Every structure is written in structure tokens, then in C-alpha cells.
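> Task: produce atomic coordinates for the following.
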Amino acid sequence: MNATAARQHEVLVLGAGYAGLAAAIQLAARTRKRGNLHVTVVNPYDTFTERLRLHMTATGQQTAELHIPELLAGTGAHFVRGWVTAVDAEARTVRVDDDRVLRYDTLVYGLGGIADTTTVPGVDEYAHTLDSPQDAAVLARRLARSDGRTAVVGGSGLTGVEAAAEIAERYPELNVVLLGRREPGAGMHPRAKTHLDGALARLGVQVRSGVEVTKVLPDSVELADGSSIPAAVVLWTCGTRVSPLAAAAGLTVDDRGRVVADSSLRSVSHPDVYAVGDAAAIRQGYGLMHGTCQSGMPAGVHAALSILRALAGKEPKPFRFGYYHTPVSLGRDDGVVQFTHPDDSPRRIVLTGKRAAKYKETVTASPWPTFARMKKMPASGAFWPHGGRYTRTWSTK
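Have a look, this model is predicted:
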């Protein structure tokens, strides 16, 4: 090993989602000419999961296959395909697939979240999720042979709404039932909610709010009021959970297992660990952030810049983020965009119909070109994410 390699600072990024990739590419782009920092990205798949399009994959529609190694090419970052099975925060090592051990000086923890299939009996055994393209493809095959029966979508949040609308539009012979404790679009401006409700009605989606699923069976779901709904297919979008690896490693986590981060996105218990995305509990003035692409990419960028400032002997700056919009697709040619205040509360400004659908498609397509632009940015460049308020213009110099 030569002297340059011996001086390299090893940064290990766990998870190649929106936040993890943003962190890795920012670090690589800003240090590729220095040779004193090496970035490794670990992810179970070598293709990027476009979560914003999984409801399309779930209805048999073809989407682009985006390869992570191709995106990292030329940055100097190294890609390792595998499942993370353990983190040793004291030894600063990560075990991958139980037979490989990777060392780090700084860790970016971005393993994300998955659908919570543990709280309701039968969900794990009989319901589908949208956690990965593979899961979505399995659901697509199941929907294609459902023969006009009932498809139940559990969860009336935005993922459930988008999936129910897509399924109903793609398979009009199916009876699509959307179940949830709250009404769809409950947090939106009345004008946005009215359009959303009308679109679901137009597509024939049967909405049942104020209900609680207590059990999922092979051919039905049971509700808290004692009734049941026959179901050939069940899609579960109620809540998320995160990997237990952070808690097992001894990192300070919140009651949902998310890494508790300080204002610079550094773990409050382990300063060599930075947390981003769904796996991080990041507090802002308005409360805890919720995981989205809109907030994940800026968080990843900020973590990278915090790392570089710390390595330069400077104090990292606080992360300040405000939400900008909530775009929702309602099939291919309809949608609603709720513009928001920084705390994610609704503004009066709303887009609906085809204009909203086009806007949502632009937002959905934006991360990949943004990643590509990051690769070419100068070391002192600024980054402004599409679709969010990120209040710092950064330079590490």
C-alpha cells in the first residue's frame, strides 16, 4: 500500500436510496482530485429503486432500469452489492452477507424503511408491499390474474392513494377498495382534497375511511367492527419500520428505531456516524421530518458536507429544510399537487388534472439527472434540490 492510500479516510455509505446516493456522490465529486478520501456504497441491489414509480411497476408498466455502478462511474466511489447484516460501531466495521467485513472511519447510515408488516396478523404472510421493484413485480403478476375480483389497498396515505388509482385505471374490471383510518388527502387544502376524492370516484375506487384492519387472511381482510371484505389481492401501505441494525449496534435511536441525529445529521451517540433518509430521526423547528425523496436528497448532501467540514477541522453547519409540495398521481393523466408551507402544512396553491400529472412526472424524473449533475459539480459548488427548500448554499472552502 502506498503512502497516499494509507492516508485515505474511508467513508462507508449504507443504502443507495435518494439520501445515500446524494451523500456518496457529493463526497466523491468534491474529493475526487484530492485522493485523501475513499467512498464505498453498499446496497443489496445494483439498480436504483425509484420509489416514486413503484405503483407503476406494480401495475405492469415498464420503467427505466437505472444502474448504480453506472451512476457512480467516474466519481471514484466504489460499489459493493450485498445485504448489511451487522454494524459494529465500536470496531467501526460493517458485516455484509455474513462473510465480508468492511472497515470505515466515517459511516453514513441510510438503510431506509420498509412497510410495517408486523403489527397486524396475516399481513406478512398474505399481503403485498411496495418495498422494492421485485415486490412490485410480484404484485403486478398477481393483479394480472385476479379475474375481476377485489383488490384491497390497506392504508389511505399517499402511497395507498397512488396505488389504488393506478390499479383501478390499469385494471378497470377489478373492484378496488381503499381502506384507512383517515380520509384520503385529509391534510390537503379543501380544493385539492375535492379533486382527489373526485378522481378516486371516477376511477371506481371504493373508499372506506375510519376503519381498522385487524387481520389479513388468504382471501379476505377482517375489520375491527367485525365485518370482513373478500380480497383476491391485498396491498399493504400502512406505516413503515426501519432495520433493527442501528439499535443493535448501540446507536441512540428513537421509539421507532431511527438513529437520533443532531443538527448536522451526526448521531448523538457516535460522532463518526451520520444518519439520513427514513432511517434518521431529524428534528427541525416544526418537528421531526418525515422521509421523502424531497427531504432525503438534501439530507444526503448536507451529511456529505458536514463530513467534509469536520475533516477540515471546521464545525458542521446545522441542517435546515422546509417542504415545498406534495405531488400525487391519480393514474397516468390526472393528479393533484398540493403546495405547502415549510412545515408541510397546505397552502392555498393547488394544481390539478393533466398539469398536475405532468408536474408529478417532472418531479419523479428529476433525481437521476440531479445525481448526474452532481458528478460534474466543482468542489465549491452549491446544490439546490428540486422540490424542496434547502436553506444553505454550501462551500467547504
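> switch to C-alpha atoms for all contacts and neighbour counts from now on
OK.
> could you say what helices and strands the one helix or strand Val41 maps to packs with?
Using DSSP states H and E, the element containing Val41 is strand 37-43. On a contact count with 3 or more CA pairs under 8 Å, 6 or more residues apart in numbering; DSSP states H and E, strand 37-43 meets strand 9-14, helix 18-31, strand 78-81.
> And the longest one, what's buried?
Within helix 18-31, the residues scored as buried using 16 or more other CA atoms under 10 Å are 18-31.
> The strand holding Val41: how far from the chain's middle?
The chain centre lies 19 Å from the centre of strand 37-43; the measure is CA atoms, centre = their mean, to the nearest Å.
> Please provide the structure for the following sequence as well, for comparison with the first:
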Amino acid sequence: MQHRIVVLGAGYTGAVAAGRLAKRLHRDDVSITLVNSEPDFVERVRLHQLVTGQDLRPRPFDEMFARTGVELKLARVTAVDVDRKTVTVTAADGPEREEVGYDTLVYALGSGWDDGGVPGATEHAYDVSGRPGALRLRDRLAALGEGRPVVVVGGGLTGLEAATEIAEARPDLSVALAVLGTLGDWLSHKGQAHLRKVVDRLGITVHEHTVVTRVDADTVTTADGRAIAADVTLWTTGFAVHPVVRATTLEAADRDRIVVDTTMRSVSHHDVYAVGDAAMAIGPGGKPLRMSCASGVPMAWQAADAIAARLTGVEVPKISIRYFQQCISLGRRGGLIQFVTADDRAVERALTGRLAAVYKELICRGAAWGVAHPTTGMPSRRRRITQPRTPIDAAARAAT
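From the prediction side, this is the model:
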């Protein structure tokens, strides 16, 4: 019998993990099922471009995984039973439910937007954490007339990229940015200075030291009682992992992220691996890896290689996961590359302007290429499984 590997989610981490497993393991020994609700790969790091009307290149999974042995199941994950080793899914195009059994599970469902419990945010705010939200925002922005106010809440990477992209594409709108501290306060002095220069040039109003406590259809209200006009409110204050984890017995921490060891294996269930935003993994300096593509892709490499090694009876390799830079696009013609320490602290060195935009574009293209060609360029090391698939198999081998 084949060892059943099920990968949940086909974002950057899930797609990379599935492709890498297909390259590492002999297809006679394993079945690899990739569960995802959409038929093609979504470049999440480009969704701020989608909201301004730019078209993103389609990347169908059936082309990406053709002849790899990876089976795509178009479905939404509704439950995971880690004790029975089953996943409940609902067909993407209908109400049909199905249970999918696994021997090894790779949990890569990622994250969505987090409204933080702020009244009115769910009802009135927009998000760019997924393609449906980005398309909804694109339609709303297209309908806005000249001079109408747009408020982006959150001054992290997503908020900065969205605000500058919108302001550059729609200079007729009144774009504002509400941030908790000062603008770009985690950046180096050079990075902060450049960011402020770009924001000023694009005409973005910045509300610093601002906490939004309520969202209505046409305003946001702040903790100090101000009402800021907002025909559109874009919420980018952080991400929340998929809620299915809460109903499992997996050990989780810090906003329901699955606690994993250095090989991305669940500390409570050794047949479950978690990668990307859904995983609580410790990186350099003893700090949790942040939710990002920069963290997720090497996590997927590590998980896939660890699974393959354990199944084939070879030494588990260890992949160094560290940070080098934070890449921020500031519209289509500018950017900011903030170089950082291994544990993600800013150093003074930074690239700015057009050169930074080109650098960021190369990073994005490289990430998408790696997903679209999950097995290209990897040495052919398909090994046969030596580990028994079930306790019954183990007993049978011991008797022979």
C-alpha cells in the first residue's frame, strides 16, 4: 500500500512542499494529494497590484503539477481529525462532503485577515489577504469618484504596499494611512527617511500613533475620538490563521499557530507537519518566525526533506532559516529593500528607489517561479520508502 501524504493549502508553502515531496519520493511508494479551494496559484504578495486593476499571470495547478504524481483536489477544508488521521473537505463547486485519510499530513492553510475584534471591521472594511477580497476591493475602488477618501489601517508591509499602490494608480483619490506608532518605525533611519519621502510625494496623509476603534460605512473612529472620513477602509493590521486548528487536539500557541520542532513536525502529533503562517516555529535568536513568504518557503523545504528522510530511513537534513531583507514595493516605480540581521532586525543598509523596485520584482518572480516549477532544478533523489506505513505493516515485517 502507498503511504498517503496529504497537503492542505496550495499557497507558496503548500505548493512548494508538495512539489518537493514528489521529487524526493518514489511515486510507487507514495500518493501525494494537494487540497486547495482554487484551481490556480495566487501570488499573495501581488494582491495590492490586483486591487488597482492590474492583471496577474494565471498559474494553473494542473499545468504546474503535470506528470509529477501530485493529485490536486479542489475542495475547502472544513475539519481535521488528527486522532483519526482524516481531513473533511467540501467540494469547491458544491456541498458534497468527503473524508480524506492520510498517513502524513502537511498543514499549509496559511492565514487570512484579522479584524482584531474591532466593531464594524468585518461588516465594512476590505482586505487583501486573498484573491476574493482583493477583487472585491478592486471593484469598489473602480467605482469611487474623484477626491473620495480611502483609509488604510495598519502600517506594516501590507499596509504600506497597498497605500502606495493605490495612491500611485489613483492620484485622484484621497489616500490616508493610520499607523499605531510612527511611520516605518521598525526600519533603519535611511529606510524611514525614504519611506516618508515617497509617502509625501504620493500625497498620502499619515495618521501616526492612531488606534482605530470602530469602522463604519463612511468613517473610521479613533481611540482619541476623531472621525476620519473613509468611503473605503482597507484593514491590514495583521493576519489570523485558519480557524480549523482550534477544533483539533494539535498543540498550538500564539493565535492558534501549530507548535513545531526544527523540522516543522508538530510537537504533539508526529505525523503532522505545519509550514507557513500556520506554524509556530522558532528561528534565529530564539524568536518565532514571522508570517511571511520569506519564512514559509524554507519551512516548506525543511518539512518536505524531513518527511522524505524519515520515510526512506536516511538522516534528516536541517535547513538554515534566517532573514536577509524585507522587500517593500512602493508603487510600480519605487521600492525599499531593508536589509536585516538573521533574526529580522533592521541594519542601516537599505536600497531605495527604482533599483529597489527591480530587486523586489526579481524576488517576487523568483518566488512564483519556484512554485510554478516545484521540481525543476532539484537533483533527482527519489528514494524508496523503508518505513512501514502502518503498525500492521510493521508487525508483518517483523514476522518475516
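> follow-up on the earlier one: who wins for proximity to Ser269 of structure 1 among the helices and strands packed on strand 37-43 of structure 1?
For these, proximity to Ser269 of structure 1 was assessed by CA to CA; strand 9-14 is nearest, at 18.0 Å.
> corresponding residues in structure 2 for that closest one?
Mapped onto structure 2 using TM-score structural alignment, strand 9-14 of structure 1 covers residues 3-8.
> what does that stretch contact?
Stretch 3-8 of structure 2 has contacts (CA atoms under 8 Å, 6 or more residues apart in numbering) with 14, 17-18, 29-36, 77, 101-109, 389.
> switch the cut-off to 6 Å
Applying CA atoms under 6 Å, 6 or more residues apart in numbering, the contact partners of stretch 3-8 of structure 2 are 30-35, 102-109, 389.
> same deal with stretch 166-180 of structure 2?
Contacts to stretch 166-180 of structure 2, defined as CA under 6 Å, 6+ apart, come from residues 146-155, 204-211, 331.
> ok, back up a step: same list (the helices and strands packed on strand 37-43 of structure 1) but as CSV, adding distance to Ala144 of structure 1.
Output for those, formatted as CSV (distance: least, CA to CA, whole Å):
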stretch, distance to Ala144 of structure 1
strand 9-14, 35
helix 18-31, 30
strand 78-81, 31
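> Which one, of these, ends up nearest to Gly300 of structure 1?
helix 18-31 (4.2 Å).
> what packs against that closest one?
Counting contacts by 3 or more CA pairs under 6 Å, 6 or more residues apart in numbering; DSSP states H and E, helix 18-31 of structure 1 is packed against helix 293-311.
> Work out the gap between the helix it packs on and the centre of the chain.
Worked out by CA atoms, centre = their mean, helix 293-311 of structure 1 lies 16 Å from the chain centre.
> Among the contacts of stretch 3-8 of structure 2, which pair sits farthest apart?
Based on CA to CA, the longest span within these runs between Leu109 and Arg389 and measures 24.9 Å.
> So what's the residue count around Ile321 of structure 2?
For Ile321 of structure 2, the count of nearby residues is 20 (other CA atoms under 10 Å).
> Am I right that it sits in a helix?
No - Ile321 of structure 2 is assigned coil when assessed by DSSP: H, G, I helix; E, B strand; the rest coil, not a helix.
> For it, give its distance to Arg196 of structure 2.
31 Å (CA to CA, to the nearest Å).
> I'd like to know which of the helices and strands packed on strand 37-43 of structure 1 is closest to Arg309 of structure 1.
Using CA to CA, those put helix 18-31 closest to Arg309 of structure 1, at 11.2 Å.
> what does the closest one rub up against?
Contacts to helix 18-31 of structure 1, defined as CA under 6 Å, 6+ apart, come from residues 75, 110, 277, 293, 296-297, 300-301, 304, 375, 379.
> Now, of those, which are buried?
Going by neighbour count (16+ other CA under 10 Å), these have 75, 110, 277, 293, 296-297, 300-301, 304, 375, 379 buried.
> Looking at the residues you listed, which is nearest Ala249 of structure 1?
Set against Ala249 of structure 1, the nearest of these by CA to CA is Gly110 (14.5 Å).
> Gln326 of structure 2 touches Gln338, doesn't it?
Yes - judged on CA atoms under 6 Å, Gln326 of structure 2 makes contact with Gln338 at a distance of 5.1 Å.
> neighbour count winner among the two?
Using other CA under 10 Å as the criterion, Gln326 of structure 2 and Gln338 rank with Gln338 on top: 26 against 19.
> ok, now how distant is Arg224 of structure 2 from Val179 of structure 2?
Quick fix: residue 224 of structure 2 reads Asp, not Arg. Here Asp224 of structure 2 is placed at a distance of 14 Å from Val179 of structure 2 (CA to CA).
> Counterpart of Asp105 of structure 1 over in structure 2?
Matched to structure 2 by TM-score structural alignment, Asp105 of structure 1 sits across from Asp103.
> Leaving out chain neighbours, which residue sits closest to its match?
The spatially closest residue to Asp103 of structure 2, leaving aside those adjacent along the chain, is Arg4, at 5.1 Å (CA to CA, 6 or more residues apart in numbering).
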